[in-house]
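*Asks:* fold the following and give me the result.
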Amino acid sequence: MAERIPMVDYLVLDDGEPHLVAHECTACGARFFDRRNACANCFATDFRTVPVATEGTVRTFTIVTFAAPGVPVPFVASVIDCDGTQVRANLVNVEPDPEHAHDGMKVRLSTYSLGADAEGTEAIGFGFEPVA
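*Replies:* Modelled structure (predicted):
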């Protein structure tokens, strides 16, 4: 089987079900996806890695109709509330229009292939899709 690598460090593929992980401040509980030397909320310096819920609710979104060359449009960029953790991600497997994408929509984490290199190593991306 070819190797699969996540497009971002906080996407975990090898622990059973794919999920996201965040760095949580041990002092105040603020969560961040990028590496931090100090918490932007309280300035503490200790963090632990915690799993992020794989289901959530769309808090806001926009339908992107203009993008850099080579980026297919339209697509839906959104902010998802995953049990208190805010995740910026595209909505996938949904028509990019206000009749299908809306605030309050229930969604779940979804992964997909971004392509493979000559050795067969596959890059994996993530988004959120509507809960059926």
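*Asks:* only C-alpha atoms from now on, for both contacts and neighbour counts.
*Replies:* OK.
*Asks:* now do the contacts for Asn93.
*Replies:* Contacts of Asn93 were listed using Cα atoms under 8 Å, 6 or more residues apart in numbering, and they are 129-130.
*Asks:* from Val107, how far off is it?
*Replies:* Plainly put, Asn93 is 11 Å away from Val107 if you go by Cα to Cα, to the nearest Å.
*Asks:* overlap in contacts of the two?
*Replies:* 129-130.
*Asks:* mind listing the strands for this protein?
*Replies:* Assigned strands in the chain, in chain order: 4-6, 11-12, 19-25, 31-32, 47-52, 55-64, 75-82, 85-91, 106-116, 122-130 (criterion: DSSP state E).
*Asks:* packing partners of the second one?
*Replies:* Right, the one you point to is strand 11-12. Where contact means 3 or more Cα pairs under 8 Å, 6 or more residues apart in numbering; DSSP states H and E, strand 11-12 is packed against strand 19-25.
*Asks:* I'd like the structure of this one too, to check against the first:
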Amino acid sequence: MPNSIGHRMPQQIPIVDYLVLSEPPHLEAHACTGCDALYFDRRNACAHCGGTEFTRKPLSNEGRVRAYTIVHRAAPSVPAPYTSVVVDLDDGGVVKANLLDVTGPEHIEPGMPVRLGTYVAGVDDDGVEAVAFGYRRQEDAA
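*Replies:* Below you'll find the predicted structure:
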């Protein structure tokens, strides 16, 4: 699809099915209709209440770092060090992801506010971009 100056925009696909590439991008979870427990993967039954009906629920793009670790060793194709975080989302839900653009512990603390960010993780032979997500410090995401 061409943009306003006539260039073709690359096709993008999310790297996980719970990342929604709308404007703005966001995560969606399966919410149990019985108890509102949240799951990123498809479920036949809720692990909390045993319910079998689910709806899709958009999740907040903002949250706070619950815990983190800085990873110094990774597969050869993965740049290290990188920071892995567990984020408590503002409107409920917990997600594990990477903290983008931060690898020094002096820039990270539990409770730190973060905001969802996306980036192109790779491109296939047809030029289709695989889009991944992580979190940025809110002061860096503005």
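*Asks:* same list (the strands of the first structure) but as TSV, adding mean neighbour count and distance to His100 of the first structure.
*Replies:* Supplementary listing: the strands of the first structure in TSV, determined by neighbours: other Cα atoms under 10 Å; distance: least, Cα to Cα, whole Å:
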stretch	mean neighbour count	distance to His100 of the first structure
strand 4-6	18	28
strand 11-12	18	26
strand 19-25	21	25
strand 31-32	22	29
strand 47-52	16	25
strand 55-64	19	11
strand 75-82	21	10
strand 85-91	19	11
strand 106-116	16	12
strand 122-130	20	9
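*Asks:* can you tell me which of those strands is nearest to Cys39 of the first structure?
*Replies:* Between Cys39 of the first structure and the strands of the first structure, the shortest separation by Cα to Cα is 6.4 Å, and it involves strand 19-25.
*Asks:* which residues does the closest residue to Val79 of the first structure other than its chain neighbours contact?
*Replies:* For Val79 of the first structure, the nearest residue in space outside its immediate sequence neighbours is Arg88; the separation is 4.6 Å by Cα to Cα, 6 or more residues apart in numbering. Going by Cα under 8 Å, 6+ apart, Arg88 of the first structure touches 77-80.
*Asks:* what lines up with Arg88 of the first structure in the second structure?
*Replies:* Alignment note (TM-score structural alignment): Arg88 of the first structure maps to Lys96 of the second structure.
*Asks:* next up, the contacts around the residue sitting nearest the centre point of the first structure.
*Replies:* Nearest to the centroid of the C-alpha atoms of the first structure, with distances taken as Cα atoms, centre = their mean, sits Ala89, at 4.6 Å. Ala89 of the first structure sits next to 77-80, 126-128 when contact means Cα under 8 Å, 6+ apart.
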